[in-house]
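Peer 1: need a structure here:
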Amino acid sequence: MVYIKNAKIYTGTGKVIEGTIFIKNGKFADIGSTINIPEGARVVDVNSKIITPGLIDVHSHLGLTEQGIGQDGQDVNETSSASTPQVNAIDGINPADTGFEDARRFGVTTVQVMPGSANVIGGEMVVVKTVGKVVDEMIVKNPSGLKAATGENPKRVYGSKGKMPTTRMGLAARLRENLIEAQNYIEDRKTNTCGRDLGLENIAKVLRKEIPLRVHAHRADDIATVLRIKKEFGINLTIEHCTEGHQIADFIAQHDVRVSVGPTMSPRSKTELSDKGWNTILTLSEAGIPVSITTDHPVIAIEHLMTSAILAVKNGFSEGKALEAITLNAAKHIGVEDRVGSIEKGKDADFVIWNGDPFDLRSTIETTYIEGKVVYQK
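Peer 2: A predicted model of the protein is given here:
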């Protein structure tokens, strides 16, 4: 048990409380301005410093694309086939990747780790805490979604091999084919007329709405295709990146989806990023679409998640919404808001102590806690 007193607490829910956080068994047991601290209790006095929830990156390849070891650390794309729904990110994550240490140092306590965007369907993803030596002990939710991708990446990877998909038409057709095959598989399994198929079982989870399809889509026409498929198959999905989402924000708003935006700090390295800008997240939010901010680590390093939020504010996004986009809204995006994303009673005690205003780029993190334990100390 520990009491964190004299804190300015940004709860992540829009509330700011000046007072004390009581942590018990790795959870927030109480938060308030009038908490009585028993004599002899372990107390940390933060002297009016700001505390925020642990930051959350909803779209990363942390541990799948390891830093500093080149090709040997590349486990993000299984490119042996255009669709690989049978793979799971959990089997490729290396907890020893230095990116996890960077995440803790910069206040990121939870990440969703997913396969890359080379494939029409890339495999299952997982939500993990950013501390641990064995990935099984880091899991918050597994699986947390099934990855799919549209646009330039799968076209380039398989078009260069002369394999489908070579066009956007072929890509959408292949995704439909995979979904229909899984529909048939569900019916066949009811009557035991086919054996088990791991890939089709994973797609079946999407059709049963057990997990969402999370689709890489930058261009407005690709986003429209994804939403068309959502309607056709009655599935839940999120739009990942949504770079040209500002062009069709009102249309997206009609489809009950969450979006992750980013990595906006990246250069315009390919055609479908030509209209990239900080206006995207502002326009989508104003249209009533729930938004999260992502680094897409290692496209932009995980330590720049807060930097991305600061730049969004610099370009017109409110501080409150920017914080939510990397805390509570992010937790909702990946389906773990019951455990993380805000400083509320009963949730995991994941939080960050800052030495100044989090939205001042000169401020640094003094301490990062995950489940009530110090995982980084400046």
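
Peer 1: only C-alpha atoms for contact and neighbour calcs from this point on.
Peer 2: Fine.

Peer 1: Give me the distance between the residue nearest the centre of the chain and residue 97.
Peer 2: When the chain is reduced to its mean C-alpha position, the nearest residue by C-alpha atoms, centre = their mean turns out to be residue 58, at 0.8 Å. Look at residue 58 and residue 97: by C-alpha to C-alpha, to the nearest Å, they are 18 Å apart.

Peer 1: Check residue 339 too.
Peer 2: Look at residue 339 and residue 97: by C-alpha to C-alpha, they are 25 Å apart.

Peer 1: Now show me the structure for the sequence below, then we'll compare the two:
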Amino acid sequence: MREQGDTEKKDIFIEMGKISSVDDNLQPDSSFITMDMEEHYVLPGFIDCHTHLGIIEECTGKIGVDNNETSNAVTPHLRGIDGINPLDIGFRDALKSGITTVMVGPGSNNVVGGLSLATKTAGHIIDQMLVRNPVGLKIALGENPISTYGIDSKCPVTRMGTAALIRELFMRTQDYIELKSQGKVKYRDLRLESVIPALIGEIPLRAHAHRADDIVTAIRIAEEFNIHKLVIEHGTEADLVKDYLKEREIPVAFGPMLTPRIKMELKSRNYKTAINLVEAGINVALITDHPYNSIDQLRTIAALTIAEGLIPSQALRALTSNPAKILGCGEKIGTIEIGYDADLVVFDGEPFNLNSKIHYTFINGNLVYSLK
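Peer 2: Okay, the predicted model is just below:
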């Protein structure tokens, strides 16, 4: 099944974990292992570009919740990689659900949460599972930081306080960069060093923002500091400013959708928002925000969005090539092309028919899940 929505019967040749050929009637020699997929659908492995998989562990209680370092509201120096347990049961669910790559990052209680990463979902040593690290610096606007710190009369108490903390950090980092260029820095500052990649455009600023005004605040701050890479996370009201986002080519990691409206910012949660963003020409990826939606619900979210009017080929892109681009990994994952990682998922029927079963999941050409 191609991104355009049509299907083709093809042979896929895999060497050294990469797709080396996609063609009709390939004839490998007897030294190669062959698998006949019969009339099954072979798709790129799904990608969830916003999760807390393994950093909020299942079945552990509070001891396995490592997503928010609430000792300080501004923690840019935290690295998601240091909090992930790749043996978390959620990784197994991801493989069973055809999800081969995820973004994992800190939570949204802090104004600045730290650095996120992209990882494959098979393995037991996270350093050997990485696709790219880091893939973004997390900031959070809206209810979460205010609810976490403002309740104790600590900054931020207001949205103004949240924005001020972000600006203060970015200004200090700009000064630090200037001092480094002059050779005047005697001791490295881990907090400021962690911000530099976002300020100079090596990684995106990833902004947790549900409300339209918070989305615009994220854009305002990014433009003040000449930050050219920005991703809106969640984007519940993003369609209210869709033209503003489109003009600036800002992508949206949209969701979660299956959680109750447990806070004011989710009041406008609607599948139509994702459709409006796609129709506006914005790069949209559907997300679970695991564990707020379970990782195995990603395909369900896509199917429900299709039921509301999203074209299936657009839904496929929202789970494959779109999130790959958002993660800065669009040159190696997210599509079935020569030179790409051999991350594949095999269905026995239409992929977005929830009665269809996943028979196989491959990561880097290795069979990591089989229904049988």
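
Peer 1: Now for structure 1: which strand has the highest residue count?
Peer 2: Using DSSP state E, we find that the single longest strand of structure 1 is strand 139-149.

Peer 1: What's the average distance for the helix or strand just after that strand when superposed on structure 2?
Peer 2: In the C-terminal direction, the helix or strand that comes right after strand 139-149 of structure 1 (DSSP states H and E) is helix 152-159. Between helix 152-159 of structure 1 and its aligned partner residues in structure 2, the average distance after superposition works out to 0.4 Å, using mean C-alpha distance after the TM-score superposition for structure 1.

Peer 1: equivalent range in structure 2 for helix 152-159 of structure 1?
Peer 2: Correspondence between helix 152-159 of structure 1 and structure 2 is established over residues 143-150, with TM-score structural alignment as the criterion.

Peer 1: for stretch 294-311 of structure 1, same thing?
Peer 2: Taking TM-score structural alignment, stretch 294-311 of structure 1 hits residues 287-304 over in structure 2.

Peer 1: Could I get the full set of helices for structure 2?
Peer 2: With helices called from DSSP state H, structure 2 shows them at 89-96, 143-149, 159-181, 190-199, 212-224, 242-248, 271-279, 298-307, 312-319, 321-326.

Peer 1: out of those helices, nearest to residue 70 of structure 2?
Peer 2: When the helices of structure 2 are compared for distance to residue 70 of structure 2 using C-alpha to C-alpha, the nearest one is helix 143-149, at 7.9 Å.

Peer 1: Mind listing what's buried along that closest one?
Peer 2: In terms of neighbour count (16 or more other C-alpha atoms under 10 Å), helix 143-149 of structure 2 has its buried residues at 143-146, 148-149.

Peer 1: go on, stretch 82-96 of structure 1?
Peer 2: 82-90, 92-95.

Peer 1: next one: stretch 255-273 of structure 2
Peer 2: For stretch 255-273 of structure 2, a neighbour-count test (16+ other C-alpha under 10 Å) marks 255-258, 265-266, 269, 271, 273 as buried.

Peer 1: Let's have the residues you listed in JSON lines, adding distance to residue 225 of structure 2.
Peer 2: Shown next, in JSON lines, are the buried residues of stretch 255-273 of structure 2 (distance: C-alpha to C-alpha, whole Å):
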{"residue": "255", "distance to residue 225 of structure 2": "27"}
{"residue": "256", "distance to residue 225 of structure 2": "29"}
{"residue": "257", "distance to residue 225 of structure 2": "32"}
{"residue": "258", "distance to residue 225 of structure 2": "35"}
{"residue": "265", "distance to residue 225 of structure 2": "26"}
{"residue": "266", "distance to residue 225 of structure 2": "29"}
{"residue": "269", "distance to residue 225 of structure 2": "30"}
{"residue": "271", "distance to residue 225 of structure 2": "33"}
{"residue": "273", "distance to residue 225 of structure 2": "29"}
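
Peer 1: separation between the aligned partner of residue 174 of structure 1 in structure 2 and residue 221 of structure 2?
Peer 2: Applying TM-score structural alignment, one finds that residue 174 of structure 1 aligns to residue 165 in structure 2. If you measure residue 165 of structure 2 against residue 221 of structure 2 using C-alpha to C-alpha, the figure is 11 Å.

Peer 1: cool, and residue 261 of structure 2?
Peer 2: Computed as C-alpha to C-alpha, the residue 261 of structure 2 to residue 221 of structure 2 distance reads 28 Å.

Peer 1: ditto for residue 67 of structure 2
Peer 2: For residue 67 of structure 2, the distance to residue 221 of structure 2 equals 24 Å [C-alpha to C-alpha].

Peer 1: So for those two, which sits in the more crowded spot?
Peer 2: Neighbour count, other C-alpha atoms under 10 Å: between residue 67 of structure 2 and residue 221, residue 67 has more, with 25 against 16.

Peer 1: Looks like residue 14 of structure 2 contacts residue 342 (just checking).
Peer 2: Yes - with contact defined as C-alpha atoms under 8 Å, residue 14 of structure 2 reaches residue 342; the gap is 6.7 Å.

Peer 1: Name the residues contacting each of those two.
Peer 2: With contacts defined as C-alpha atoms under 8 Å, 6 or more residues apart in numbering, the residues shared by residue 14 of structure 2 and residue 342 are residue 365.

Peer 1: and these two? which has more neighbours close in?
Peer 2: Taking other C-alpha under 10 Å, residue 14 of structure 2 and residue 342 do not tie; residue 342 has more neighbours (29 against 22).

Peer 1: Wait, that one touches residue 19, no?
Peer 2: Yes - the pair residue 342 of structure 2 / residue 19 is scored as a contact, 5.3 Å apart, by C-alpha under 8 Å.

Peer 1: quick one: common contacting residues for these two?
Peer 2: Shared between the contact lists of residue 342 of structure 2 and residue 19 (criterion: C-alpha under 8 Å, 6+ apart) are residues residue 336.
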